[in-house]
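> Sequence first, predicted model second:
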Amino acid sequence: MHNHKPIFFVFAGNNGSGKSTLRSLIIDKLGVDINIDPDAIARRFDPENPEDKRVSAGKEVIKSVNKYIEEGKDFSIETTLAGKNAIKQMRIAKEMGYEITMFYVALSNVSQNIERVAMRVKNGGHHIPTEDIIRRNRTSFKHLYEYTYLIDNLVLIDNSEDDGGEIVLEINNGKITFETTNLPNGPYLFKINIERIKVKPIF
């Protein structure tokens, strides 16, 4: 067992936001060896049509997460946050004494997500239907609003520019500890829901 509070790292954001790239850039600094990526699992099941294996991949993710929580290990997952599985897992982890740290990667608008997924397809990546990207964009932010209370440390990253992401908002233990002067649209909409999600800013 750990002699410290185990940490559940969540890399969240809609398809094409860049969460996998972010994870690959910072995971060594976090000191986490275990990462659960539903997309990678789905591709392992069916390299040609991974979207058809989302349910099977989801079941595999649940099994892996439950195993690592039971063992008290630090680990990370990647999720669009559009479904409820990751939220259920965060809730279980909290009950088991985990600290939840989320890096949420956002773009300026859903059109950027669609464009970046299309570019990824041109480079050999898998296709995701446009209607799924639009739907996930809406439900992903909705779930972020509703379940922020489960997250101990939240870092919102604007990845709209091609030269890398920028931290635009940080919330630690229910209080805003950092915010950029001009929040982009997605994080701005998140911030104006502060009262609704029961997060109190520091003044």
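That came through, no problem. Numbers count the residues shown, from 1 in each chain.

> When you work out contacts or count neighbours from here on, use the C-alpha atoms and nothing else.
Will do.

> And Gln89, how far from Ile202?
With distances taken as Cα to Cα, to the nearest Å, Gln89 is found 29 Å from Ile202.

> can you pull out the strands in the protein?
Along the chain, the segments classed as strands by DSSP state E run 7-12, 35-36, 75-79, 99-106, 153-158, 166-172, 175-179.

> could I get the ones you listed as a markdown table with mean neighbour count and distance to Phe45?
Supplementary listing: the strands of the chain in a markdown table, determined by neighbours: other Cα atoms under 10 Å; distance: least, Cα to Cα, whole Å:
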| stretch | mean neighbour count | distance to Phe45 |
| --- | --- | --- |
| strand 7-12 | 24 | 22 |
| strand 35-36 | 18 | 15 |
| strand 75-79 | 22 | 17 |
| strand 99-106 | 24 | 26 |
| strand 153-158 | 22 | 31 |
| strand 166-172 | 18 | 34 |
| strand 175-179 | 16 | 41 |
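
> can you put the ones you listed in TSV and add distance to Val61?
Written out in TSV, the entries for those read as follows (distance: least, Cα to Cα, whole Å):
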stretch	distance to Val61
strand 7-12	13
strand 35-36	7
strand 75-79	9
strand 99-106	17
strand 153-158	22
strand 166-172	27
strand 175-179	31
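
> okay, pairing it with this:
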Amino acid sequence: MKVILILGVNGSGKSTFYRNNLKEHFEKENIFYINADEIKQQLVKDGIENNQAKIKSGQIAISQMGKYIKEKKNFAFETTFTDDGAMGSIAIMKELKKQNYEIEGYFIHSKDVNLNIARVEDRFRKGTGHFVPANIIKHRYELCVNNVKEYSNLFNKLEYIDNTNLDFKKSNERNLFGVKEKKLFSPKEKMKNTDLDISR
């Protein structure tokens, strides 16, 4: 059994990375994809107030995960990786480990939080994304990086994707964070479908 996390703060490009690199593979391999933002958008369209829709979408996403775990199915979800509460992604990962799930992750990251802020603002102006205040993005950016460093041991496989220039290049922890830890893999050219190894 396998679960795949696409992690990164708002404006990192998680959904774009999924659509361009993973969606077709997930559909082919019956990997069920959970996106709380999409659930929320549908709830708002159905007339539910925004804040209530946010709460409800999280509940639905957690319920879907529970269903897939019970049925021993492979699934994937997006996360800002900033929540460490009882229902947060880190707690979910720990529970998945107990259920003998293999955990893979794609950490989508930009080297400048101001790029994330600008992307979120641009999407909001175009009506293609929800608004997130700059101070919240900055807080999540720092917290996400810290959590990736602290909890990387929970992943069976974790790939670092540099999306600073909107080209989804494979990278490594040292290049993204300036740390001296051992490289997980060598940097490669622009991400292509053939670079992905999530079929095992």
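Received, thanks. The structure displayed is predicted, hence computed values, not measured ones.

> follow-up on the earlier one: just want to know which of Gln89 and Ile202 of the first structure has more residues nearby.
More neighbours surround Gln89 than the other of Gln89 of the first structure and Ile202, with 17 against 10 (other Cα atoms under 10 Å).

> about what we covered before: tell me which of the strands of the first structure lies nearest to Asp52 of the first structure.
Between Asp52 of the first structure and those, the shortest gap by Cα to Cα is with strand 75-79, which sits at 16.7 Å.

> after superposition, how close is that closest one to the second structure?
Strand 75-79 of the first structure: mean distance to aligned residues in the second structure after superposition is 0.5 Å, counting by mean Cα distance after the TM-score superposition for the first structure.

> which residues sit against that strand?
7-14, 19-20, 32-38, 68, 86 (Cα atoms under 8 Å, 6 or more residues apart in numbering).

> returning to that earlier point: who wins for proximity to His126 of the first structure among the strands of the first structure?
Counting by Cα to Cα, and looking across all of the strands of the first structure, nearest comes strand 75-79 at 16.2 Å.

> what angle sits between that closest one and strand 99-106?
Angle between the axes of strand 75-79 of the first structure and strand 99-106 is 30 degrees (criterion: axes from the mean of the first three to the mean of the last three Cα atoms, to 10 degrees).

> Next, the angle strand 7-12 makes with strand 75-79 of the first structure.
20 degrees.

> And Phe168 of the second structure, what's its match in the first structure?
In the first structure, Phe168 of the second structure lines up with Gly165, judged by TM-score structural alignment.

> just checking, that match touches Ile157?
Yes - with contact defined as Cα atoms under 8 Å, Gly165 of the first structure reaches Ile157; the gap is 6.0 Å.

> quick one on the thing from earlier: next, count neighbours for the match of Phe168 of the second structure.
Once other Cα under 10 Å is used to define contacts, Gly165 of the first structure is seen to have 18 neighbours.

> do the same with Gly31 of the first structure
Other residues within reach of Gly31 of the first structure, judged by other Cα under 10 Å, total 10.

> what's the answer for Leu81 of the first structure, then?
Summarising burial for Leu81 of the first structure: neighbours were counted as other Cα under 10 Å, giving 23.

> Confirm for me that it is in contact with Ser140.
Yes - the pair Leu81 of the first structure and Ser140 passes the contact test of Cα under 8 Å, sitting 4.8 Å apart.

> Report the set of residues contacting both of the two.
Gly13, Asn14.

> roughly how far apart are Gly178 of the second structure and Pro133 of the second structure?
As for Gly178 of the second structure, its distance to Pro133 of the second structure is 27 Å (criterion: Cα to Cα).

> go on, Ser110 of the second structure?
Using Cα to Cα, one obtains 18 Å as the distance from Ser110 of the second structure to Pro133 of the second structure.

> just Ser15 of the second structure next, same as before
Distance, Ser15 of the second structure to Pro133 of the second structure, using Cα to Cα: 19 Å.

> show me where the second structure has helices.
Counting by DSSP state H, the second structure has these helices, from start to end: 14-17, 23-29, 36-45, 50-70, 89-98, 113-126, 134-151, 173-177.

> okay, these in JSON lines with distance to Gly105 of the second structure next?
Below are those laid out as JSON lines (distance: least, Cα to Cα, whole Å):
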{"stretch": "helix 14-17", "distance to Gly105 of the second structure": "11"}
{"stretch": "helix 23-29", "distance to Gly105 of the second structure": "14"}
{"stretch": "helix 36-45", "distance to Gly105 of the second structure": "17"}
{"stretch": "helix 50-70", "distance to Gly105 of the second structure": "16"}
{"stretch": "helix 89-98", "distance to Gly105 of the second structure": "11"}
{"stretch": "helix 113-126", "distance to Gly105 of the second structure": "20"}
{"stretch": "helix 134-151", "distance to Gly105 of the second structure": "10"}
{"stretch": "helix 173-177", "distance to Gly105 of the second structure": "13"}
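
> Please identify the most buried of those.
Mean neighbour counts were compared across the helices of the second structure using mean count of other Cα atoms under 10 Å; the top stretch is helix 14-17, at a mean of 18.

> Excluding its own residues, what touches that helix? List them.
Judged by Cα under 8 Å, 6+ apart, the contacts made with helix 14-17 of the second structure from elsewhere in the structure are Ile6, Leu7, Gly8, Glu78, Ile108, Phe168.
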